[in-house]
Structure formats: structure tokens, C-alpha cells
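Pasted the sequence and its predicted model underneath.
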Amino acid sequence: MRWLLRLVLTLVTAVILLAALAFLLPRDRIATAVSERLAAATGRTITIEGPLQPTIWPVIGLRSGTLRIGNADWASQRPMLQAGAIDIGLDLAALWRGDIVIRRLRLHDADIHLERDSTGRENWRLAPQPAAAAAIPATPVQPPARPITLDEAQLSGSRITFVDRASDTVLRADDLDLRLEMPGTDGPARLELSGRLEGQPLALRSEIADPAALIQGQASALALDMAFAGGRMTFRGRGGLDLAAEGQIDIDAPAPARLLSAFGQPDVALPAAAAGPMRLVGTLNRTRTGTLGLRDATVTLSANRFRLDAQLHPGADRPFLDATISAEALDFSSGPVAPAPGSAAGAAPAARGWSTTPIDIAPLAWLDADLRLSAQSLRLGELQAGPVQIRARLDAARAVLDLQEIQLLDGTLGGEFVINGRGALSVGGNLVASEIGMQPLLATLVGQDRLIAPLSGRLRFLGSGPSVAAIMASLSGEGAFALGQGAIVGLDLVGMLRRLDMSYVGEGSRTIFDRITGSFTIAEGVLRNDDLAFSAPLMQATGSGRIDLGPQQLDYRLVTTALAREDGSGGLRVPFLIDGPWADPRIRLDLEGIARGRAEEERRALEARAEAEARRRLEELGVEAREGEPLEDTARRALEEEARRLLENEVRRGLGRLLGGN
């Protein structure tokens, strides 16, 4: 309200001057004199339509027609203030004694336009014109240096519009009624205001202990009580016209969504964990340079309670928030999203699959931040983590989450997660997991809880797009995983193998395994794996295939071998095909693979029989196979030896004939 108090004081000064001029100058020159005097005091163009009328009864004073105060030269063309009429009344008896007692100061049907540009300039900062610009006939009358009493200042049926170009925010207040009482500068001043802010009711009461100190640019003790959007705020402390303040603040907002709507964010839908009642109690501090601080604050939000220390600095390009949040326990369990005020309720549930709703990245550019969160326990849906230490840095619409310490589901999770809103939205990360329980993890992430095992692994990924669906369809990256001893619930692979019946469930309906390992690559939203290794007491398996992350589809081949003996002999090798949506996959025998497998077995059997027969023949010829020597090498060696023997015999006979038997 600094701008309003300054305007009131400017008008009071003008009244003191005009109280004398009103009866000395012709009426057609009074409006000109007032306009020039106010223009000199404010540095703005002042227009008064209609002559100023001196009033005698019930109090001496002035009444004018329409008043316009021009805007700053860099702001919009509309006036900063336009009022349908001004009524100023003085106490004649007090004026005769030399005291200034203003009985009334009323602005009717006022339209006030406040504006801040992208560099932080404010149109309500008034600068007096040079002395030469204020030329009033006759010798100016200097206001007496006496205490000023303002019985009543009123603003009725008025409107205020605030435009912030830096944050692209527009706030509107309508039906405003304001009442200011300042019986004397040595006593308290009282301010009451009521109206509607962005359609939400607003009421304010304030008491200033030392208005004289306030007028002189010093701080005064003050109390503020405000009711808004179904909530309330109280402040007890000290403050001044430069908006520097320090004191205890208490905010109680039963519906935070309504509060955001009242401050120009009507379409924000809050998650269930942030949609409940909010209470903040702490020490508020605002410096003359605009830094807003909160110390030793206790915040209650829905079922969560945490401690907060924060400072919001104006910043050159954007505000900068430096905050530390600590809590014993935080619960951000899954739940319905609280609709913004005025939005449709009871909307149909979204179809199965990733959301295609565009992600609003505008909030990433609202401010820069360095946030530190620590909690002994953290709950996200079915996920229970703790202790947790996370640091989040936001710089020019790029957020980096440093997972410094997260104890998650009997294991640990660490690494980095990045959300980049500079231009098109992209997300990426480099995560490392150790011994994390898979059942609650999958239940929360993809709605499946069939896999029970500890997970260790690494994941590097990058994706971009305007929605979750687009991001999942664009993912790229790589990783590896290892699952320790566990079970697959609802699937009895051993029973299926023994009966070759995919509908077989079996007692307990689960497959117990010792270890599952593998690695994968991701390109254009498709995850590929070629080295899955599955080890179980009664079965071994290998697998390869693809997972389309965008449409959530599986296309995987698993080759299992059921072991009849402990030494691994007598196994039954059966391939399975797993395909369809991962929420309800189809598991079937790979009949073509079985046929190929049987043909391969028959080929190998024929080759074995042929090899055995060949060895028998070689043995009949007296050729002895060497240990580990392939059959082909044995046959080749036998032929070479026989050819050498025959050649030697022929050479010997030829030499005998040549030498005549000698």
C-alpha cells in the first residue's frame, strides 16, 4: 500500500494549498492550479474535468469532477489512476487554529492500473518535476509543519489491475472498498479493505502504531489480518513504506488451489499430497532490496509436516530461491489430483497407456533455485524410502536432481535426474540401484507386482517430447541388471514345461529362481535385450527380444530347459513366446521353434549315427582315433597314411626292377 499512502499524502498537501487558494482565485483557475501542483508533486500529467467546487457545509473543502493521473512514459497508455469524483473536507475550526484535520478524502469509482516492466520498473514510483515546471500564479503557500489528522479516507466501488511483465502475470481486484483512519500522527492508523481478488473474496485489516515514523520513511510496529480464498493470514511485526518488514507470519489455507487461483494461477491442478489444508507459521523478513526470507518456519501440508528455511532474492533475470526442507516423515502417496477451481470434476479415467496431456514447462522458467530436502522417511505410493537426501538445482529452466542418499525398499538408489525446459522438453538421467525390492517398485511404476526379487543395476537414458507418451516413445540409452534370488508369482514355468500346457497353474502358482541377469540398449523408445540368463533349481533359461516402451508392448522369446537330474542330463528344452501388452501379456509355446528344435535334434542324431558308423569302419581298417580328434581329421589322417604306404611300396618295387633285384 506504499503507493496509496504516498498518493494520499500528495493529495493532502494539495488540499492545504488549495484551502487558501480556493477563495482567492477565480473558479475557472482552481482546476488548473490543482493540476499543476499535483503534476509538480508527482511528475505525471494530471487532468481534472469540471471545475473544483469549494464546499462550506458540513465541512469546508473541495469537490471535483473526473480525475486522471497519467501513466509512466514507458507503461501502457491507460491512466495510472482515474476516479469519477474526489471529495476532500477540512475541519474549519482546526484550520483556524493552524492544525490540519482532514475530515474526509473520498475517491469514487476509481480505476487504478499498476504495472511492472521486464526490467523491474514500477509505474507507481512517482518522481517530482523540476521546480520550473510548477508555475502557479501568486506566491505559493507553504504547508504548515503541523501534525496532520486524517479522520477518514475512502476508496469506494473501485478496481485495481496489476500487470507484471517479468512473470507475465495479471492480477485483478474488483468491488474494492477501502477505509483509512489516521486521527493523528502520534496515534495508531487503521486501514480496512474489502473486495474480490481474481473472483475470490478478500478482506484486510491493518493497524499502524506510529504513522508519523512511517511518513518520515522509518519503520513502525504494525499488525495485519487478511482473509482470502477461504483462508487467512496474520502478521505481527514492524514495517515501513519501503516494504521492508520483519515479524511473525501465520498463513492458514484450507484449499491451496483456491489460493493459487486468487493469485493468477487458475488452472493449476495439485496432487493429492499438496491439495489438502496448508498452514505456515514462521518469521518473515523482507529487506529494502526486495529479498524475502522465512526462518524457523513450520509448514503443514495435507498429512505432511516439515521445517522450512528459505530466502527469495529478486535476481537480475529471475528470482532466486534458496531453501532447506527437513522432515521426520513425508507422505506423497498416489491419490486423486485436486482440480483447479472451475475445472470439470468427475472426468472419465484416462485410457491405459502413457498420458498424452502436454506437460507445462512454464513453471521451470519462473525462478532459479537451490533446494535441499532431507527426511527420515519418504512415501511415494507403495514405495517407502528413507533416510533421503536430495538436492535440486534449477537454472534457466533446467532442473538437476542430485540423489545424494536414498534408502529405498531395503536397497539404495543414487545418481542424477535432469529435466531440461530450455526450448523443447527433455528428460535424462544416470541412475544406479543396489538391492532394491522389485515387487513394490513395479507395482508403483507400471501396476504389476508379480516379480519378487532384489534388483541391482544401472540405467542411462534420454528422452524428449511434449508429453509422457512422447518422451517414452523417444527414449534412448543403455543399462544392465541383476536380480537376486526371488520368484515370479502367477507363473509356474516348470509345471508348464513338464506338461507342455500354458494354462497350467499348479499349487502355489509361482516360479522360484536363483538369479536373472542381462543387459539392454534403448533406441527410439524400443528396449532390446539379447543376453537374458535365468537360473533356477529345476530349470535354466535364456531370452532375447524387445519391449516397445511407448505402446507398452512385449515381443520376447524365452528358451527354457527343465532339468530331470542334478547333473543336468535328461533336460527338456522348450521355447516360449511372450507378447502383447505388458499389463496382460500372452504366453504361448513357440511351436515353430519346437519344430525347428526337433528337426535339429534329428539332424544331430543322424550325424551322430553316421559318425559312429564311420568310426566303426575306420576301426575295421585298423585306424585308431586319437583322443579329442574330430572324425574328419581321423579319416583324413588315415587316407594320408594309406596313400603314403602305397607310394612307398610302388617306389620300392620300381627301384628293385631298376637294380635287377640287387
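Yes, it's here.

From here on, just use CA atoms for contacts and neighbour counts.
Noted.

and whichever helix or strand Arg598 is part of, which residues are buried?
Using DSSP states H and E, Arg598 sits in helix 591-620. Using 16 or more other C-alpha atoms under 10 Å as the test for burial, helix 591-620 gives Gly593, Arg615, Leu618.

cool, stretch 514-527 as well?
Going by neighbour count (16+ other C-alpha under 10 Å), the buried part of stretch 514-527 is 515-527.

Widest-spaced pair of those?
Greatest spatial distance among the buried residues of stretch 514-527 (C-alpha to C-alpha): Arg515 and Glu524, at 29.3 Å.

Need the distance between the two termini of stretch 270-279.
16 Å (C-alpha to C-alpha, to the nearest Å).

which residues are contacting that stretch?
Applying C-alpha atoms under 8 Å, 6 or more residues apart in numbering, the contact partners of stretch 270-279 are 250-257, 299-304, 331-340.

ok, back up a step: just checking, next helix/strand downstream of the helix holding Arg598?
Next helix or strand after helix 591-620 toward the C-terminus (DSSP H and E): helix 631-658.

I'd like to know which elements that next one is packed against.
Using 3 or more C-alpha pairs under 8 Å, 6 or more residues apart in numbering; DSSP states H and E, the elements in contact with helix 631-658 are helix 591-620.

Thr13 falls within a helix, correct?
Yes. If the criterion is DSSP: H, G, I helix; E, B strand; the rest coil, then Thr13 is within a helix.

Next up, the contacts around the closest residue to it other than its chain neighbours.
Excluding the flanking residues, the one nearest Thr13 by C-alpha to C-alpha, 6 or more residues apart in numbering is Pro143, at 6.7 Å. With contacts taken as C-alpha under 8 Å, 6+ apart, Pro143 has the following neighbours: Thr13, Ile16, Leu17.

now those residues as JSON lines including neighbour count and distance to Arg104?
Output for the contacts of Pro143, formatted as JSON lines (neighbours: other C-alpha atoms under 10 Å; distance: C-alpha to C-alpha, whole Å):
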{"residue": "Thr13", "neighbour count": "17", "distance to Arg104": "14"}
{"residue": "Ile16", "neighbour count": "19", "distance to Arg104": "13"}
{"residue": "Leu17", "neighbour count": "19", "distance to Arg104": "16"}
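
Mind picking the one among the residues you listed that's closest to Gly230?
Thr13 (39.5 Å).

how close does that closest one get to Gln142?
Using C-alpha to C-alpha, Thr13 is found at 9 Å from Gln142.

and what of Thr234?
Thr234 sits 40 Å away from Gln142, going by C-alpha to C-alpha.

next up, a second structure to put side by side with the first:
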Amino acid sequence: MSVLSVLLILVVAFAIWFDWNMIKPYVERQVTEKTGREFVIGGDLDVKLSLNPLVSAEGLSLANADWGTQQPMLGVDRLQFRISLLDLLAGHVVLPEVSVSQPKILLEKSADGKRNWDLKKEEKEAELPKIGKLTLDRGIVFFRDPKTKTDITAKISTDGAADAREASINVSAEGKYAGLSFAAQGQGGGVLTLTDETLPYPIKAKVEIGTTRAALDGTITGLAKLAEMDLQLDMSGEDLSALYPIVGIVIFPSPPYQISGRVLHQKSEWSMEGFSGHVGESDLGGSILFDTGGKRPMLRGDVVSKVLDLNDLKGFIGARRAPQPQDTPAEKQEKKASIEAQRDRLLPDQKFSVERLRAMDADVKFTGASIRNKDLPVEHLVSHLKIDDGLMTLDPANFAVAGGNIVSNLTINARKDVPAAEARIDVKRLQLPKLFPKVELTHGAAGVIGGSTRLKGHGESVGALLASADGKFGLVMSGGEISEMLLAALDLDAAKLIKLLFTGDKNVPVRCAVIDYDVKEGIMDSKAFVIDTEKTIVLGEGHINLAEETIKMKLSPQPKEWGFPSLRTPVHIAGTLKKPTVYPDKMLAIRIGAAVALGVLATPAAALIPLIELGTGEDANCRALIASVKQPQPAQPSRTQTKKKSNN
């Protein structure tokens, strides 16, 4: 036997009987130095020699950061891989087979934003090995971020395809995201393509976060950093405002919705082109762009609803939301109590989310091409919403109503803790018969209504803003005709109503109708309330308290001609704005009582005297009244300011 043969036998014998555990300290030390974290091989280290030696190691662990919640950051029950010696001699690391059994990875952030996966950096980036077949058995990844209230556990496995670049990843996850319940099922592309930041990585998944559900199918380039994205997204949920903690986009509360579209992402921009869907009973479509690259995120959009139900916009003005399935028992009880407290009130008292108005900027155009609403004769809506560092403007909000327009400009300044608001509303050429389409007595009427409202206030809700409002409110109608029966009903003239029921209704020319209120600290005082026809003038007086939501008005008819018989009497409107009551003045009872008394005590003819109208009413100065409404009034001091001046 030659010396070379003996040496070869000794080398083989050494390799076969060598205890590879003896080099564990060296391997552990090398990995620890390169990562900056303690690396331990707790089990056996073994190598089976061949042209592709099989290396196996058990009980591997890599320590977590010092501030981490638990140790280790990485744990693997068993790792096996084959290494190609021929490729290694050529300077390339090729692993024909890799098998990882029960890996556990803990990824977490600290409260101040540190990441435990930021390891010690090498001066020169190491070249990743080429892997053939990859098997991942029962892997678990934990992700925790206390700042965003996120704690997710994901189970990961592979299909075990022949090529690791084609072996797809299967993921199932659950836990909490942004404090909401989280569940997901998904499938990704090849394992190794995850590390290639230049290749689009295919992904298909279904996700549920709270009451928000999403299905996505497409590609993500640079998965770790979400460098680029091209996804088909189908999303649905109970409330659009629930998207804020998930994606940071501020949307007003809404009814249940469903939206589909193509999501594109590059750099700091996220866009959804040509999306479509519905919110409540309204359809929705258009394009939106969300840019996170500025000082604050910016939302731009052009949204169109072909058929809009106004009830779906109640959340925009702060309507109360019913308890939702994801609410805690305490939250559900609080919402129920809030709804009960609001039951007898008309004005929304839901507080504005000031922090959300400050969280992002916006420039969104919205068009409601056709309006569906059974109570209001609204035809379409055009609006433009802007938010700039907590300053929200709605300019315009143009409603096509009853053949005319109601053009609004609203500003809410939420840069301070208590928002301040200013509203300008112009009413242009509303047609009387179209304004009350369900009231038969207005079908034959004619007349065009206009007016303006100017209000300023402060408060944390729509109700609070109006309760503190200063300004004016006015409506006018010049010319036209109204039903004589409607006028008699307004006068509570029972005798004329009975007569018209037999002779038939007819229209009465209107000289003018003017409603003019001064508003101070939420109290609307009637400056002028006049309905002037050729035969009768109706004068109103009283006030509306927006803080208490009460009304106290008196309408007094004054005929311009002698009339008999007549039971015309003043009318009182009182109670709450939501449930007002209408009742006749006590004068009616006095007149009836006087007629009965005279008929009993005097003669039957004398009983007719209280039923005679003397016709003392006079024409109103319509031109001056209308001019008063149309001309802007100087700002009046509030009651608080007046009291302060009087005390000085």
C-alpha cells in the first residue's frame, strides 16, 4: 500500500470519526462577531462528507436586542443544508438543498422606533448563496410594535418545489393591528425572490382588520421597503372612517361600503385609479392619490357618484353611529347612551375629531350627479373639500335644489383645540312648487325663493357651532302665487277653509314673503317675518334657540278687506325643533266665547259680531324688506360683549 493511499485512508477516517461539535465555539464566535448578537448552537453539529456534504445543526439561536421583550430573536430546531464542494473551490457558495425545521423569528420595534433586526453592518455586503431546493417546516414569525398597538403571529411554510426561486410561501396570520383584530391568509412567490429588491414579487392574500376586509392580488417590488406596488384591491367594511388607524387616511363615518380598484405605489405616492363601488345606497367611482412624502400626508381625489343618497352623507356632519361589532362592551354602552341622549335633538352633537383634521391635508372634488332622497328635492351636488394643517374648507358645496341652487361655503378651523367655523349660504331661484313636491296645496303655486345666511361660531360639534353662532338668516320671495286654502290653513281661518272646500281652491297673488332673523349666540330673533298677499298680510314674531333646540313663534294674520264670517286667529309654533307643536291663540276661544255669550244674552244676530273681520291689514314695504335681507349687515356684538360693555 502506497503512502498516498494510507494518507487518504487516514483523512477519510478522520472525517468519518471527527467530532464536529469541537468547532461549534469557532462557528458561534464568527457569527456573533459578524452580527453583534450572541449566536449559540445548542445541539449537535454534524457533517456527512460527499461531493455535496450534508451539514446539520440543532438548537440554533440568535439573541434579541437588549431592549427586546424576550429572547431569542431567532430560534431554529434543526437546520440542514448541502454545499457543493466544486462550486466552493471556484469561489461560489451553492446550496443544492436547504431544510429549516420549526424556525421562530421575533421581529419587534421599541417604543422609540428602534428595530431589533438592525444587526451589525459589514463593511462589504456578503453575497447571498444560491439555493436549490428549499423546505420550510412550521415556521413562525412574531411582529410587535407597541407604538402602533400591533402584535401579530404568522405561520409560514413552503410548497417544497424543486427550485427555491419557485417554491411559494404560504402564510396565515392573526393578532392585533393598530389595536384592531387582525387575520390574514396569503400566498407569495418564491422564497429567494423576497431578497431581490429589483424583481416584482407576486402576492395574493385576504386580510381582515377590525370590520375592514380586503382581497389583493398583484406584485410588490422590494417587499421589505414596499418600494413599488401594483395590486388589484377589493375592499369592504362597515365604516370608511375605520381606515384611518389602518392606512392613515381621514374619511368621515359612513354606512357599509365596497370598493374595487387598481392600487399603484411608487416612492411616497399611493394611487387608486379608476376605482368603483358603493357606500350605503350610493355608487362611487373615480381616482385618488395619497402622498406621504410631505410634511403631512396629502390626499387628492376626484370622486363621482352617479346616484347619491343624501342619507349616506350623515356622517360628514357628525351624525351618531350605532354600536359596531368591533366595539368593546364599554364603547357599545357609551354609543347607546349617546344615541338615547340625541333622540329628541335635531342638530348633531358628535364631536369633531380635531387630531384627524390635523393629521393630513386634502384636496378632493366630489360630484353627486343624481340625488336620491325622499324628503328633499335635491337634484345634484358639486363640492370641493380642502384641508390644510387643520383648516378645512368646503368651497363650494353647490346643491341643485327645486330648480335653483343652494351654494355653500364652509370653513372649520381646527388648528386650535376648540374649532371655529364660518358658513356662507346663498339660496338662488328655488321654485316654490318644486320645493314642496309632496304638499298638494303648493302644486299650483308660483314663486321664486332666494336668500342668504352668514354665520360664525365655535364649538366641538355641528350642534355646538350653531349654539354659539352669530350672524343672520334670510329668505325672500317676490311676486308669485300661493294657494288660498294654504293661506287659510296658515291663518287657522276655519270659516274660510270650509267655504273653500265647497267652492274650490284658487291661487292668491303674493306681493312678497320675507323671513329675516338676526342670530346672536345661537338665538335667532325674528327681525322680519312677513307673508304679504293682496288680501292678507301674515306677520310673525318670536325666536329660535339653537342651543336648546326650541322654537317660540307667533304668526298673526291681518286681513286687508272686510270679511264675514271669519274665525281667523294668530297661530303659535312652540316646542322643540324636532317635534314642534302648532296651536291657535287664545283669541280664538275668546271670539267663539263672545259669539256664544252675545247669542245667549243679546240676540242671535249679535253673535255674528265677533266673527266680522274689519280689514285693518296694510301692505308691507316689500322693497325695503327685501333689500334688508339682500344687503350684508354689519357684525353685531354678542350678548356677552354687550354685558361687558354695560358693566364698564
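Received, thanks. Keep in mind that what you see is a predicted model, and the values were worked out from it rather than measured.

Got a quick ChimeraX command for the buried subset of the contacts of stretch 270-279 of the first structure?
Written as a ChimeraX command, the selection of buried residues from those, which uses 16+ other C-alpha under 10 Å, is:
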select :250,251,252,253,254,255,256,257,299,300,301,302,304,331,332,333,338,339,340
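
which ones among the contacts of stretch 270-279 of the first structure are found in helices?
Among the contacts of stretch 270-279 of the first structure, the members falling in helices (DSSP state H) are Pro256, Ala257.

mind listing the helices for the second structure?
Using DSSP H, helices in the second structure cover 3-17, 24-35, 85-89, 244-247, 329-342, 354-359, 432-435, 462-467, 484-491, 494-503, 586-601, 622-630, 639-647.

Ok, which of the ones you listed comes nearest Gly190 of the second structure?
Closest approach to Gly190 of the second structure among the helices of the second structure (C-alpha to C-alpha): helix 85-89, 23.0 Å.

buried sites along that closest one?
Leu85.

And Asp548 of the first structure? What does it align with in the second structure?
Using TM-score structural alignment, the partner of Asp548 of the first structure in the second structure is Asn545.

Touching, that match and Gly522? I think so.
Yes. Counting by C-alpha atoms under 8 Å, Asn545 of the second structure does reach Gly522; the two are 6.1 Å apart.

shared neighbours of these two, which are they?
Applying C-alpha under 8 Å, 6+ apart, one finds that Asn545 of the second structure and Gly522 are jointly contacted by Ala467.

one step back: the more surrounded of Thr234 and Gln142 of the first structure?
Neighbour totals were compared for Thr234 of the first structure and Gln142, and Thr234 leads with 18 against 9 (other C-alpha atoms under 10 Å).

For that one, give its distance to Glu416 of the first structure.
40 Å.

Looking at the first structure, name the residue matched to Ala362 of the second structure.
Aligned partner of Ala362 of the second structure by TM-score structural alignment: Ala369.

before we move on, back to that, just the buried residues of helix 591-620 of the first structure now: which is nearest Gly543 of the first structure?
Nearest to Gly543 of the first structure, judged by C-alpha to C-alpha, of those is Gly593 at 13.3 Å.

Could you find the closest non-adjacent residue to the closest one?
Excluding the flanking residues, the one nearest Gly593 of the first structure by C-alpha to C-alpha, 6+ apart is Pro575, at 6.4 Å.

okay, now that neighbour: neighbour count?
For Pro575 of the first structure, the count of nearby residues is 21 (other C-alpha under 10 Å).

my guess is it meets Glu592, correct?
No. At 9.3 Å, Pro575 of the first structure and Glu592 do not qualify as touching, with contact defined as C-alpha under 8 Å.

end-to-end on stretch 503-512 of the first structure?
With C-alpha to C-alpha applied, stretch 503-512 of the first structure spans 18 Å between its terminal residues.

which other residues reach that stretch?
Stretch 503-512 of the first structure is contacted by residues 485-496, 536-537 when judged by C-alpha under 8 Å, 6+ apart.

To which residue of the first structure is Val401 of the second structure aligned?
Per TM-score structural alignment, Val401 of the second structure is aligned with Leu408.

need the contact list for the closest residue in space to that match that isn't next to it in sequence.
Spatially, and ignoring its direct neighbours in sequence, Leu408 of the first structure is nearest to Ala385 (4.4 Å; C-alpha to C-alpha, 6+ apart). If you count contacts by C-alpha under 8 Å, 6+ apart, Ala385 of the first structure has them with Ser377, Leu378, Arg379, Ile406, Gln407, Leu408, Leu409.

and Ala385 of the first structure, what pairs with it in the second structure?
Using TM-score structural alignment as the criterion, Ala385 of the first structure maps onto Val378 of the second structure.

Hey, what's the angle from the helix holding Arg598 of the first structure to helix 631-658? Just curious.
Interaxial angle, helix 591-620 of the first structure versus helix 631-658 (axes from the mean of the first three to the mean of the last three C-alpha atoms, to 10 degrees): 30 degrees.

Now do helix 591-620 of the first structure: distance to the chain's middle.
Taking C-alpha atoms, centre = their mean, to the nearest Å, one finds helix 591-620 of the first structure lying 64 Å from the centre of the chain it belongs to.

Show me what that helix is packed up against.
strand 572-581, helix 631-658.

hmm, 6 Å instead?
Applying 3 or more C-alpha pairs under 6 Å, 6 or more residues apart in numbering; DSSP states H and E, we find helix 591-620 of the first structure packed against no helix or strand.

Among the contacts of stretch 270-279 of the first structure, which ones are in strands?
Residues from those lying in strands, with DSSP state E as the criterion: Asp250, Ile251, Asp252, Ala253, Val299, Thr300, Leu301, Asn304, Asp331.

Reformat those as TSV; add distance to Gly276 of the first structure.
Converted to TSV, these look like this (distance: C-alpha to C-alpha, whole Å):
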residue	distance to Gly276 of the first structure
Asp250	17
Ile251	14
Asp252	11
Ala253	9
Val299	12
Thr300	9
Leu301	6
Asn304	10
Asp331	12
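
Quick check: chain neighbours aside, which residue is closest to Arg321 of the second structure?
Spatially, and ignoring its direct neighbours in sequence, Arg321 of the second structure is nearest to Lys335 (7.3 Å; C-alpha to C-alpha, 6+ apart).

Give me the distance between the one you found and Leu192 of the second structure.
49 Å.

Next: Thr35 of the second structure.
21 Å.
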